[in-house]
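Undergrad: How does the following fold in three dimensions:
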Amino acid sequence: MTPDTLTGLRAGEDAALARLHTRLADAAQEQGLLEIAYTVISTPVGELLLAATDAGLVRVGFGVEGHDTVLAQLSARISPRILLAPGRLAEPVRQLEEYFAGTRRDFSLALDFRLATGFRRTVVEHLPDIGYGSTASYAALAALAGSPGAVRAAGTACARNPLPVVVPCHRVVRSDGKIGNYLGGTDAKATLLAMEAAA
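TA: Sure thing, here's the model as predicted:
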């Protein structure tokens, strides 16, 4: 058997496995067995894991978090019924591609905020109030969320935002003008801020 023949066989097997996986994901979705669908996309801030429930996008995970770790957390907190099923994520993928191409400034997606609770959820829900290309301090965000004295709690909410990029915690900076920490790393935060400032 020649190397070209082996390569052709492997390609055929890979294609067959991909078709089988797609059929499995479709069947799981139709039968209500798929609690969390996920996919991974390449972006200017690294590979992002996108996960969605029937209610909407539930998690955006950076590569630096460890995608296996993110999936394990989703399994523990929501459901172990997780499957690579890009079909459910087609719209979030499209909108993120537009965002990174500079043609989208706001996201219009169904979002599942179940991973943020209490004051953290209130803070996360106010993050889209900080417009594209703008920044706000953690103190201003705490005030937006109705608790001006809860600056540290607002910072913690940003650090634990389950939907970074889509829900823009990267637009929150320190009062001294420094960009501060970020779940995806300070380089990713700087990249996002520079991209929006240049638009």
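
Undergrad: hey, let's count contacts and neighbours off CA atoms from now on
TA: Will do.

Undergrad: roughly how far apart are Glu179 and Leu50?
TA: For residue 179 the amino acid is Ile, not Glu. 25 Å (Cα to Cα, to the nearest Å).

Undergrad: Then Ala159?
TA: Counting by Cα to Cα, the gap from Ala159 to Leu50 is 18 Å.

Undergrad: for comparison, sequence B:
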Amino acid sequence: MTFRYDFAPTPFGDALAVFSEEGIVRFDLSEADDPSVPWLLEGVAQRLRAVPEADPGAAGELTALLDDYFDGAPVAFHEHLALDWRLAEGFTRHALQTIRTISWGETVSYGEIAVLAGHPGAARAVGTACRNTPFSIIVPVHRVVRSDGSPGHYGAHPERKRYLLDLESHR
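TA: The predicted structure follows:
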């Protein structure tokens, strides 16, 4: 299996996009200021057991969708992009596939996702799935909130989650 990577611009900086023949494998809003840092790509390569090759332009369709999204259009990424789920297994995959169905501008609690995913009481596991998603923004984990309606975290950047929720609330 061949893996390719490119970078897609976001308001948070360039994000790493990794693709297989089956679709996008990973979209990573890096914790680093520079997503091209070797450790980020090494981590992805280790998980894939293959070194992705640079492919400038590979993220063209994704970039166009992101541009529309950040311009305020209600983009359902999974309707336009094939997702390769190999980096999400078990309950994490099931929770993320459930989260994928949350509509633009809507929010659902971690506990509600657990129930919808068939595992009542697994709200913390839903939080872990959100934190470990291989598909930042593409699978809208930012739409999953605490039971009191407060946003909660988004990795180390809760301000990004607030930004995304605010963006979607203006439509």
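
Undergrad: In structure 2, what residue corresponds to Arg88 of structure 1?
TA: Using TM-score structural alignment as the criterion, Arg88 of structure 1 maps onto Ala58 of structure 2.

Undergrad: what sits against its match?
TA: Contacts here follow Cα atoms under 8 Å, 6 or more residues apart in numbering; on that basis Ala58 of structure 2 touches 4-6, 19.

Undergrad: And Ala159 and Leu50 of structure 1? Which one has more around it.
TA: Per other Cα atoms under 10 Å, whichever of Ala159 of structure 1 and Leu50 has more neighbours is Leu50, with 22 against 17.

Undergrad: Next, the more buried one: secondary structure please.
TA: For Leu50 of structure 1, the assignment made with DSSP: H, G, I helix; E, B strand; the rest coil gives strand.

Undergrad: just checking, what residue in structure 2 corresponds to it?
TA: With TM-score structural alignment defining the correspondence, Leu50 of structure 1 maps onto Ala17 in structure 2.

Undergrad: For that match, which non-adjacent residue is closest in space?
TA: Closest residue to Ala17 of structure 2 in three dimensions, ignoring its sequence neighbours and counting by Cα to Cα, 6 or more residues apart in numbering: Phe27, at 4.5 Å.

Undergrad: swap in Ala110 of structure 1?
TA: Gly56 (4.6 Å).

Undergrad: Also Val93 of structure 1?
TA: Nearest residue to Val93 of structure 1, sequence neighbours excluded (Cα to Cα, 6+ apart): Ile41, at 7.5 Å.

Undergrad: Tell me who's in contact with the residue nearest the centre of structure 2.
TA: Per Cα atoms, centre = their mean, the C-alpha nearest to the average position across structure 2 is that of Ser136, at 1.7 Å. With contacts taken as Cα under 8 Å, 6+ apart, Ser136 of structure 2 has the following neighbours: 27-29.

Undergrad: hmm, 10 Å instead?
TA: Neighbouring residues of Ser136 of structure 2 by Cα atoms under 10 Å, 6 or more residues apart in numbering: 15, 26-30, 130, 142, 154.

Undergrad: By neighbour count, which of these wins?
TA: Cys130 (26 neighbours).

Undergrad: any idea what that one aligns with in structure 1?
TA: Taking TM-score structural alignment, Cys130 of structure 2 has Cys158 as its aligned residue in structure 1.

Undergrad: and the strand or helix carrying its match, how far from the chain's centre?
TA: Using DSSP states H and E, Cys158 of structure 1 maps to helix 151-159. Here helix 151-159 of structure 1 is found 18 Å from its chain centre; the criterion is Cα atoms, centre = their mean, to the nearest Å.

Undergrad: again with stretch 129-137 of structure 2
TA: The answer for stretch 129-137 of structure 2 is 4 Å, by Cα atoms, centre = their mean.

Undergrad: Structure 1: helices as residue ranges?
TA: Ranges of helices within structure 1 are 3-30, 67-77, 90-101, 118-126, 138-144, 151-159, 186-198, based on DSSP state H.

Undergrad: tally of neighbours for the closest residue to Ala156 of structure 2 other than its chain neighbours?
TA: Excluding its sequence neighbours, the residue lying closest to Ala156 of structure 2 (Cα to Cα, 6+ apart) is Glu31, at 7.6 Å. Neighbour count of Glu31 of structure 2, defined by other Cα under 10 Å: 13.

Undergrad: Check Phe119 of structure 1 too.
TA: 17.

Undergrad: residue contacts, the equivalent of it over in structure 2?
TA: Counting by TM-score structural alignment, Phe119 of structure 1 corresponds to Phe91 in structure 2. Phe91 of structure 2 is in contact with 97, 114, 117-119, 122, 125-126, 129, counting by Cα under 10 Å, 6+ apart.
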